[in-house]
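>>> Just the structure for this:
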Amino acid sequence: MDVFKVTTFNLQQLQNQIRHKTDGLSSTTLVLRRGQVFTVAINYEGRAFDPLKEKLVFRIILGPMFVNVPVSTSGQPSLTQWSAVLDRTVTGLTAPRALSVSLSSPASASIGVYAIEMRVEARLGVKTHSVGQITLLCNPWSQADSVFLQSEDLRTEYVRSDVGVLFKGSPYNIFPRPWSLDQYERGILDTCMKLLQLSPQHQADMRRDLQNRSDPVYIGRVISAMVNSNDDKGVLIGRWSGNYSDGVNPSTWTGSGDILKKWAETQFSPVKYGQCWVFAAVMCTVMRALGIPTRIITNFNSAHDTDGNMVIEEYYDETGKKLSVSDDSIWNFHVWVESWMKRPDLGQGYDGWQVLDATPQEMSGAFFRCGPASVKAVYQRKVEAQYDVPFVYAEVNADVHTKIVRNRTILSTSVDKRRVGALIVTKSPGSTRMQDVTSQYKNEWGKRNNDKKDKNTVSSSKGVAVSLKLLKPPVLGENISFNITIVNNEATPKQLKKHVNAQNKVYNSNPTATFWEAHDDVKIGPNETVTAKHEISFKDYMQKETAEDSLVNLAVVIEDVNSQERVLASEEFNIRSPTLTVQIQNESSVIINAPQVATVSFVNPFNTAVSGELTVSGSGLLEEKAQMKVTIQPKETMKKPVSFTPKMAGSKMLSASLVLMNPPTVLHGFTTINVKGQT
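Got it, this is the predicted structure:
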């Protein structure tokens, strides 16, 4: 008797992934976006399929949950529930026969790894076949999805692009830092899905976790906690102490791929070590891989308000040394991410960009995580809005109360309402330039005054004002030059004492020991202005630990000998490392699968020979990183050619880093390349 017999299934990976814009994502499964149709071919032998004799039913399985989806022979696929529609029958006298079925998932489906089975129900019995596995992601291309983003250019930038640039330094001396997001690297997507599976929420209640995964707000909270390892089997351990000998110095990471692979390869042991930009960049990779539009944000002069009073208190002694008295601190820069999603839980008007911060700072709902905090809620100071809006509001808007103290007695106090959140930036879509997004967080009152370069002028007495100004942006290996200007506002001469103090600083905390100071007496005439130039030599400030940039807290206290009044001016700044230059030989003709050569060059500005390790990497350009030891004589130019063969079309980044031992610093350089497809 001639029977209908299913033989094999074809998940049509290439066509489906191109249609779903998941091509390039590497997984052991078919990768799809929710709320969109995909096709499955059913190969069979024997007689043709007869819907009157056989019923085909797909079973879509996610953990302990499943839905049965009968194949309909007519109608359109649904985007509100799982559906399956028979497309057409393909018959051939000699060729194997095939049915094509269009399956679709709802735009609110949970993201995760699904198993698909198919039952053939006939009069003589039921036969169940395994079809395969799919990984279902969010879909910013679908209007019905809560992460829908209107612009194709922005979807390309914030979901598909693996070119990362983040910004570090201080508001008036910013440097771009290349970062390879690596979401297309082999195994990365599967590792990102593993993050969800290993979360405490999934371990505690699998069914509930899987149901909640339909909501990007929930996903963001889970990932924000899982990127740090503070209370789970998360990815990264944070360390800011300077001793990284049992792990990797955070300044030397160049991309997310190495970190996520290391986490997976060590049976999900946390990776050592991360700092804020590392946590944020890894979070950006995971969220983009999951289909949620995400960008990296830097907030310069970011307040860490530990007691929730929206005020940061800073203390100096009378010689200008900053004291570690308060738990509050101002981070020279802090890096988090914003993800794009609807916020039905907040009511109207709070959709769009949401702050998510994986750096472990404060607990939020029993875990070290932060967000998603609606940027619009931060702007409106809607501090009752969940999640963590007050904390983010303080990061960009806290007042700074600076006090000069002696033996616990406060000698003077000044208030600065503009310093915190001086500048908030992200990478511009389609380029590596910086985009200023300060006005999305702060209203007119909160915005910085761009023109007021000597912004640290502080005058807490009518008698004397003081300002401190760097003469040029400091660069490693050069002296730091600055002017101190004192103004006598009164018509009587004054006898003053001047105390200048420079301290080393880690970007996220109060400064440590003084490494340079100057003290002298100043006589100033009636209504006179006096300017003194100071210089700090390279050997005075040379850092001990390897870092991308050295940070300094510089302060001056002027004391009126007669009135005992004191005024203070301070400036926190970074000393930039020199940069590497990365150039492509034939930049206009970079074609997929065609060999190319790049040259990394660097002029040694130091008076001594330097040596270290040069690493060149590029996702989609280099299979393996190129690594080489280099030694460069004083004032010599290093030129190192690196061969690469692009494997993916589109905008790609080739980045280089040079870790020097003496002086201990990390240099970076990068270029973006537009790889053309084969014609």
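
>>> going forward, measure contacts between C-alpha atoms and count neighbours the same way
Fine.

>>> What helices and strands are in contact with the longest helix along the chain?
Of all segments of type helix in the chain, defined using DSSP state H, the longest is helix 276-289. Counting contacts by 3 or more CA pairs under 8 Å, 6 or more residues apart in numbering; DSSP states H and E, helix 276-289 packs against helix 188-197, helix 216-226, helix 256-265, strand 294-304, strand 329-341.

>>> so it versus helix 256-265, what angle?
With axes from the mean of the first three to the mean of the last three CA atoms, to 10 degrees applied, the angle from helix 276-289 to helix 256-265 works out at 80 degrees.

>>> I'd like the distance from helix 276-289 to the chain centre, please.
Between the mean C-alpha location of helix 276-289 and the chain-wide mean there is a distance of 5 Å, by CA atoms, centre = their mean, to the nearest Å.

>>> Figure out how far stretch 339-349 is from the centre of its chain.
Distance, centroid of stretch 339-349 to centroid of chain: 21 Å (CA atoms, centre = their mean).

>>> Here is the second sequence; please produce its structure so I can put it next to the first one:
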Amino acid sequence: MATQDPSPRPGPVSYRGRSSLPMASSNTDDREVPQFEPFQLMPRGPPPLKEFLDIWDVNNLNDINKKQHHTDLYANENLIVRRAQEFQIRITFDRAYNPLQDQFLLEFVIGRYPQVSKGTYIPIRIEEERPQSWRGRILETKDNMVTVGITATPDCIVGRFRVYVAVITPYGIRRTQRDPSSDVYILFNPWSEADSVYLDDEAELGECILNETGVLYHGEVKDISVRPWSYGQFEYGVLDACLFVMDKASMPLINRGDAVKVARMASAMMNSRDDDGVLVGNWSGDYTYGVAPTAWTGSVEILLNYANSGMPVCYAQCWVYAAVFNTFLRCLGIPARVVTNFYSAHDNNGNLKTDLIVDEDGQVDKERTKDSIWNYHCWNECYMARPDLPQGFGGWQVVDATPQETSDGLYRCGPASVYAIKHGQVCYPFDAPFVFAEVNSDVVFYKRNKNGTLEQVKVDKTHVGRLVLTKEIGSDKSRDITSQYKFPEGTEEERTVLEKAEEFGCSRVQSTLPPADVELRITVQDVMVGNDFQLGLEFKNLSELKRTASVYISGNIVYYTGVTSSEFKFKTQKVKLEPFEYKKVTLDVSSKEYLSKLVEQANLNFIITGRISETGQIISAMQVVALHTPKLSVKVSPLLVVFTLYLMDHKYLVIPQLLLKYK
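This next block holds a predicted model:
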């Protein structure tokens, strides 16, 4: 019997032998920069520097700069500016600055191994123009104070820079001491035309960058609910937490100025499936060791917990992933919004069809049905140019942090151009076929015969991607953006798009079924949870001959992800139809049948399959029944509001019809 090797696992391989320095991938990892750096070997003792400039004070002019750079909302005492836009720094010397004899420069440094070629060390010589470099100029000199203007390049690294002011002497460079309070955060700039995230719409910027709150849409297409959310991108510690996410991903600093790479990295890091990312997904209903996804109301606590512990936070489902991702993107300056797709297909093989397999009794075959249709699914859109794609494919991009399928070995999705998805150009990166299927997939019903073969029963080309919503600008109302993802069903444009997608390898079902001469439709009224209800089965015989339908009725409890939890009702029935007859059969459903089996955010899914005895044709229909919950509304009179404000000064809190004293 072989013995187990007792030797420990080897640690990470050193960079030595293949590069002179390791790849810089941490914003917080730094090392001391000498206050005096001699140009050559010096004699013992300090050099004579009294005749040269000495720096007394460096003022980052936070109030002026933050207002001009739309960063005054950040709860952070350091200067926060946006790239490609000038900001000011005021330097106080020990005497008046003389440009004929004095030389000074500003140094912006990030990471442990700063290099000019990597954009991690930026020396700025005032009034010296260099192509593709940061710019510096003197704005004002007054007494011994000099105000300089600094403009970062539109593609510079996004992160926290250490800032030094250095005076050049014949003996060497004399710098200011390391002072964390003088560090400068540099963010993406959607207000600058030169930046890749430029968005030319002030109202949209107010919503997708500056708005700290929002609403998330969920539920079922006929029963849409609203979930308020606090993004809190300007709250204390959130910006540092977002930078920590990039450090945790070991994202090279040199890539952190590329919005496409930042968004793709974050789509992987928001989930913990393969990289100890921010959130642990859990759809089981058991949240013993964490917080239920429905209990979260904001992103701040999640991000701060992750940054403080370095451990994934429990638990999340799709809207939590999307909301926290939204905070990350807005905080760094990338315009972003949360999108909800109702009846969203999860196609695990990219063939643009969602297979639902039932056995001969009409029951869902859980083992063989791998695809699913989510009642709703939340993802994000972020706005950016796509220089890696042909012209016209920039703008809104889909990014999805919910771990569904791997992309290049990691659970992530996007960014995928919304324009490319609408026009079937799914050959372009990243993950466009998967997103295309989420809004365009066909639902194909198969019946599994006793010999194991699958018989195609029905193809529904209109069920998936029924409605795509996001929040309206400046309002909590919803905005229908379905037309940005797909052309109307049945139009010539839609057919052209599907043909184009097929050219790029996305196969779609070509139904060869002859049209059935019996139609089946399911109807149901709105159902309150806990109530009995009736399901209507409407049959219509289109033939001039009699028809007999043997019908199998299967009622299932399903999660919002479309995954079946359990079957609560099964019934068989024969329906006889005279020529051209319309007949409605009702099925009584008691609350006792489904109530004890409900799971979180559950819906009822009815799948009806039938065989026509005379022709052997198969008919089928599917209906998701949303269980409505009672709506709670609180009305507060104006007098009560005034009374509340008055009493709160005396440490009382008024709730309608209640008066509570608090400590």
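
>>> Columns mean neighbour count and distance to residue 496 of structure 1 on top of the helices and strands packed on helix 276-289 of structure 1, output as TSV?
Conversion of these to TSV gives the following (neighbours: other CA atoms under 10 Å; distance: least, CA to CA, whole Å):
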stretch	mean neighbour count	distance to residue 496 of structure 1
helix 188-197	20	61
helix 216-226	24	52
helix 256-265	19	54
strand 294-304	28	31
strand 329-341	25	30
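
>>> Which one of those lies nearest to residue 107 of structure 1?
helix 216-226 (12.0 Å; CA to CA).

>>> mean per-residue distance, the closest one to structure 2?
Per the superposition on structure 2, helix 216-226 of structure 1 and its aligned residues are separated by 0.7 Å on average (mean CA distance after the TM-score superposition for structure 1).

>>> just checking, what packs against that helix?
With 3+ CA pairs under 8 Å, 6+ apart as the test, helix 216-226 of structure 1 has helix 188-197, helix 276-289, strand 352-357, strand 370-374 packed against it.

>>> got the residue ranges for the helices in structure 1?
With DSSP H applied, structure 1 shows helices at 13-19, 152-155, 188-197, 200-204, 206-212, 216-226, 256-265, 276-289, 375-379, 389-397, 438-441, 538-541, listed in chain order.

>>> From the contact counts, what lies against the fourth one?
Contact partners of helix 200-204 of structure 1 among helices and strands, from 3+ CA pairs under 8 Å, 6+ apart: helix 206-212.

>>> what separates the helix it packs on from the chain centre, distance-wise?
The chain centroid and the centroid of helix 206-212 of structure 1 are separated by 27 Å, computed with CA atoms, centre = their mean.

>>> Show residues contacting that helix.
Residues lying outside helix 206-212 of structure 1 but in contact with it, judged by CA atoms under 8 Å, 6 or more residues apart in numbering, are 62-65, 110-112, 201-202, 218-219.

>>> State the distance from residue 36 of structure 1 to residue 221 of structure 1.
Separation of residue 36 of structure 1 from residue 221 of structure 1 (CA to CA, to the nearest Å) stands at 25 Å.

>>> ok, back up a step: select, out of the helices and strands packed on helix 216-226 of structure 1, the one closest to residue 431 of structure 1.
The closest approach between residue 431 of structure 1 and any of those, judged by CA to CA, belongs to helix 276-289 at 17.3 Å.

>>> Alignment lookup: residue 194 of structure 2 to structure 1.
In structure 1, the residue paired with residue 194 of structure 2 is residue 144, using TM-score structural alignment.

>>> Which of the contacts of helix 206-212 of structure 1 has the largest number of neighbours?
Each of the contacts of helix 206-212 of structure 1 was scored for neighbours by other CA atoms under 10 Å, and residue 111 scores highest at 26 neighbours.

>>> That residue pairs with which position in structure 2?
Match for residue 111 of structure 1 (TM-score structural alignment): residue 158.
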